[in-house]
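# This is the structure alone, sequence omitted:
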């Protein structure tokens, strides 16, 4: 795969346009199908050389055509191969019909397949373009295969996964390996589809990369290539203020730990100075726990207004353990001209005042990053959250545009989206990142990146990736404190 395509992905509609562009350029579409099907057969033989039988399940479209090519190639290699088809193979059209004619194996009806020990299934029923419920006949076979535990090699995407949203359309195979072509699709990256793809192999079938890039939107897999040009080398003569001053707001005396986690993460992530802004009731508690992080009494809007006169205060984090209510709203509205990470209670405080927040962000022009999980997203973007037609990527994009901020829509498939429509999906986070305080650590890392001058989208994307790497390094028993200590340098 070329470096140009290394971290982009395309929607099924965009991939359809890429295929048409290739055909219009004079590239033989059947040669692309042969390349795809042959790649699948090679993967199956490589992964399962001891298979007693390869069972190819072919659908009624071009994905089925890929399956017929794969079945023929497997048979030519000397493997035992059986083919089962959904629908009537005689009604196939175009390249799929041509592939069926060239396959010497006579297909049986799909519902006639019963998994046997030693089988390896080649799933070529439906590809990434599926956007409807899987028919009953296919659902029955999918259920039998999944229950049997026989391995599945999926062509393009496990059948039953919506390639645009990652949602399950009634039922889907749980593949051990998926071979897709030219670039991943959202269904490979978004949950629950991602969990059903197994290992993902992206195979170049011979379409020029410029066709893919030309049709691709601004969608990326979150890797360092996306933001590394913004890292810059720290000036060895820089003083601490040049590395940015990050301020983290703390709540009352009974809920100080979350803010301290954010502050500690911000310091570890590279901010030159970190101050914990604390109400008077929590000063003693915080003072007993802090060393390198400084402490500032901020007990109301008057204190904050006076503090904001110091223009070296470049970046703020508000939300972790702060408390929901008017104080949070008042503070946030005073900070919308700065760089601000709005998390947790800071988001929920605007549950019934979201328009006021969005209008203030637009007026003040600060760099605001919001970091909602599913519940918080639904509270501040109720209309978008309720739209079941949208994918998680599309929801994050719509929220970013509406709020004039960068959205970090958290989860096992965290999506980072900018108001411009630019978006990235994160793939390096281990499941054990879902631990108490993990989101507080992430907020602090984003704040540190903003404080050091990274643009808001890149600051957020780099922080999400760095957070995932910290989780991998910390291991399965990770706590939030361990994430901070395990954070890799950029």
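Arrived safely. Nothing here was measured: the structure is a model prediction, and the numbers come from that model. Numbers count the residues shown, from 1 in each chain.
# From here on, just use CA atoms for contacts and neighbour counts.
Noted.
# I'd guessed residue 473 sits against residue 486; true?
Yes: when contacts are counted by C-alpha atoms under 8 Å, residue 473 is listed as touching residue 486 (5.9 Å).
# Looking at the two, which has the bigger crowd around it?
Between residue 473 and residue 486, counted using other C-alpha atoms under 10 Å, the more crowded position is residue 486 (20 against 17).
# Skipping its backbone neighbours, what lies nearest the more buried one in space?
Nearest residue to residue 486 in three dimensions, chain neighbours excluded: residue 470, at 5.0 Å (C-alpha to C-alpha, 6 or more residues apart in numbering).
# Would you confirm that that neighbour belongs to a helix?
Yes: assignment of residue 470 by DSSP: H, G, I helix; E, B strand; the rest coil places it within a helix.
# Enumerate every residue touching it.
For residue 470, the contacting residues are 483, 484, 486, 487, 488, by C-alpha atoms under 8 Å, 6 or more residues apart in numbering.
# Included below, for side-by-side comparison, is a second structure:
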């Protein structure tokens, strides 16, 4: 599913109006009618229920006016709290406001202190609050009146439904300017706004419903829209299908260079992640002194001892051995727990430079790329980089705060500059392709915030590439399956969940993704797809 910026959605709306002749007042009618239907679903039965709609002066408020009319027709008791004076309304919103006035729907203009007191009373007795204050055009700090409205809504402890986006959220970045409405549900029109999935905004959006309002389909599927929400249907289409005649050689060969003294666990997690993702053969190259340990620890993974440094990590003498092994593999993954000995980092850079296979770089291999990202253009195979925000900050010279402020923009720019696929990990992991295409992930949970989970992801992506997926598809599917396995592992035990808990859930996650029409139902909550039996 495509996701849009605020400017992209405005252009789509305007094109529908000017080129297809769909009046704006009709689009607003469709949006408000569908909003009313969603409200009725959330507080069913709607008859005799008290609903308070907070409306602004723009199109967002207009959607609220239409919804008010339809809800009244269904027997609800509706009060519209208009922030500002009705004389300031214009355009399509004014048309629909005049209609609710003719229907004598209760409208309270919030222009003075007594009006706000009346609104507080209305909120106290309401069954549901609707945030139709500000839409996707909002940027910067809220006005004093909007701050009052947001405080009133958030303090009410009622079911809150936001229209298009919660007021106070930036539709493009998900950033919150001071405060924002905390919604249980967000009803967004046409296409989802990308900021709904990026934290902190995702925590304010609640369960997201994307509603068709009659915009021509090809406008919403335009190739010029470069952001996508990763959906179960997309993953189902791209996951590898294993024929009944398959043997281990058909399922791909992964070469993993990982581990060092004190960090053998990272190597084990990544290697097992590749096996669990379906790779036929996985070989781990590790410092010679650690080889015997891994022989015992990893039953299904082949191990190869490599020349090492004094500190127990691979050194430059390992380069020819790795280069030879790469020739018999389908993908090279390098970095988990590798260590930061200068000899090791030099070896990583030389291996990247000479490599001719698809490449996955994580952890200490990313550290080796600091001030050396030009090497990524020299490697013979397309590289997939999997940095978290701290690693991305180091690679780009930015602060972590700056990375988190503009995650989509920074991931996209880095992918273009480095001509690599960038997997910017975190809540709503961003997968960026060199051509500017973006995928926003919808699985995962805070239980994944523990050491080793990134190593598992490295293994999953490498395992998918080995099975024949393009690096692009493997990155998107790998992130999704990794998050879904984390969701399965977290059921009833999110706190204290370990990276090792994810590994046995990977096959089940793949099965669920491949058979999404089975007994599992999906819903999007806080920008993530949740599964229930």
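That came through fine. Since the structure is predicted, the reported quantities are computational estimates derived from the model, not experimental observations.
# Matching residue 173 of structure 1 against structure 2, which residue comes up?
The equivalent of residue 173 of structure 1 in structure 2 is residue 181 (alignment by TM-score structural alignment).
# count of neighbours near its match?
26.
# same question, residue 377 of structure 2
Residue 377 of structure 2 is flanked by 16 other residues according to other C-alpha under 10 Å.
# got it, and residue 279 of structure 2?
27.
# which residue is nearest the middle of structure 1?
residue 425 (2.7 Å; C-alpha atoms, centre = their mean).
# Residue 458 of structure 2 pairs with which position in structure 1?
Match for residue 458 of structure 2 (TM-score structural alignment): residue 443.
# circling back to that earlier point, how about the residue nearest to residue 486 of structure 1, what's its partner in structure 2?
Match for residue 470 of structure 1 (TM-score structural alignment): residue 485.
# any idea how far stretch 43-58 of structure 2 is from the chain center?
How far stretch 43-58 of structure 2 lies from its chain's middle: 30 Å, per C-alpha atoms, centre = their mean, to the nearest Å.
# Which stretch of structure 2 lines up against stretch 266-283 of structure 1?
The aligned range for stretch 266-283 of structure 1 in structure 2 is 274-291, by TM-score structural alignment.
# before we move on, what about stretch 406-414 of structure 1?
Across structure 2, the stretch matching stretch 406-414 of structure 1 (TM-score structural alignment) is residues 421-429.
# Residues contacting the matching stretch, please?
Counting by C-alpha under 8 Å, 6+ apart, 197-199, 382-389, 392, 407, 411-412, 414-415, 430-434, 440-446, 471-472, 475, 479, 527-528 sit against stretch 421-429 of structure 2.
# Now list the buried members of those residues.
197-199, 382-389, 392, 407, 411-412, 414-415, 430-434, 440-445, 471-472, 475, 479, 527-528 (16 or more other C-alpha atoms under 10 Å).
# Filter those down to just the ones in helices.
Those of these mapping onto helices are 389, 392, 407, 411, 412, 414, 415, 471, 472, 475, 479, per DSSP state H.
# Distance check, the fifth one against residue 192 of structure 2.
Put plainly, it is residue 412 of structure 2. Separation of residue 412 of structure 2 from residue 192 of structure 2 (C-alpha to C-alpha, to the nearest Å): 19 Å.
# for the fourth one, same thing?
In this view, residue 411 of structure 2 and residue 192 of structure 2 are 20 Å apart by C-alpha to C-alpha.
# Show me what stretch 157-170 of structure 1 is in contact with.
Outside stretch 157-170 of structure 1, the residues that reach it (C-alpha under 8 Å, 6+ apart) are 11-12, 123-134, 139, 171-175, 178-180, 185-194, 196-197, 390-392.
# list the buried ones in it?
By 16+ other C-alpha under 10 Å, the buried positions in stretch 157-170 of structure 1 come out as 157-169.
# That stretch: end-to-end distance?
15 Å.
# cool, and stretch 120-138 of structure 2?
Start-to-end span of stretch 120-138 of structure 2 (C-alpha to C-alpha) is 25 Å.
# Just the buried residues of it, please?
Buried residues in stretch 120-138 of structure 2, counting neighbours by 16+ other C-alpha under 10 Å, are found at 120, 122-123, 126-136.
# all helices for the stretch 151-300 of structure 1, in order.
Taking DSSP state H, counting those that start in this stretch, the helices of the stretch 151-300 of structure 1 run over residues 186-189, 209-215, 257-268, 283-287.
# mind listing what the residue of structure 1 most remote from its centre touches?
Most distant from the centre of structure 1: residue 104, at 41.7 Å, with distances by C-alpha atoms, centre = their mean. When contacts are counted by C-alpha under 8 Å, 6+ apart, residue 104 of structure 1 touches residue 72.
# can you confirm it is in a helix?
No: counting by three-state DSSP, residue 104 of structure 1 is located in no helix; its state is coil.
# any idea how far residue 98 of structure 1 is from it?
12 Å.
# can you check residue 140 of structure 1 too?
Look at residue 140 of structure 1 and residue 98 of structure 1: by C-alpha to C-alpha, they are 28 Å apart.
# go on, residue 39 of structure 1?
18 Å.
# What of residue 422 of structure 1?
Residue 422 of structure 1 sits at a distance of 40 Å from residue 98 of structure 1 (criterion: C-alpha to C-alpha).
# swap in residue 7 of structure 1?
For residue 7 of structure 1, the distance to residue 98 of structure 1 equals 34 Å [C-alpha to C-alpha].
# between the two, who's got more neighbours?
A count of neighbours by other C-alpha under 10 Å puts residue 7 above the other of residue 7 of structure 1 and residue 98, at 18 against 15.
# which residues touch the spatially closest residue to the more buried one that is not a sequence neighbour?
Using C-alpha to C-alpha, 6+ apart and skipping residues adjacent in sequence, the residue nearest residue 7 of structure 1 is residue 221, 5.0 Å away. Residue 221 of structure 1 makes contact with 7, 8, 9, 424, 425, 426, 427 under the criterion C-alpha under 8 Å, 6+ apart.
# Counting neighbours, what do you get for the closest residue in space to residue 326 of structure 1 that isn't next to it in sequence?
Nearest in space to residue 326 of structure 1, with sequence neighbours left out and distances taken as C-alpha to C-alpha, 6+ apart, is residue 349 at 7.3 Å. Applying other C-alpha under 10 Å, we find 23 residues neighbouring residue 349 of structure 1.
# Pretty sure residue 324 is one of the things residue 349 of structure 1 touches, is it not?
Yes: applying C-alpha under 8 Å as the test, residue 349 of structure 1 and residue 324 come out as touching, 4.9 Å apart.
# which one is the corresponding residue of structure 2 for residue 86 of structure 1 nearest to, not counting chain neighbours?
Matched to structure 2 by TM-score structural alignment, residue 86 of structure 1 sits across from residue 83. Once flanking residues are discounted, residue 83 of structure 2 sits nearest to residue 110: 4.9 Å by C-alpha to C-alpha, 6+ apart.
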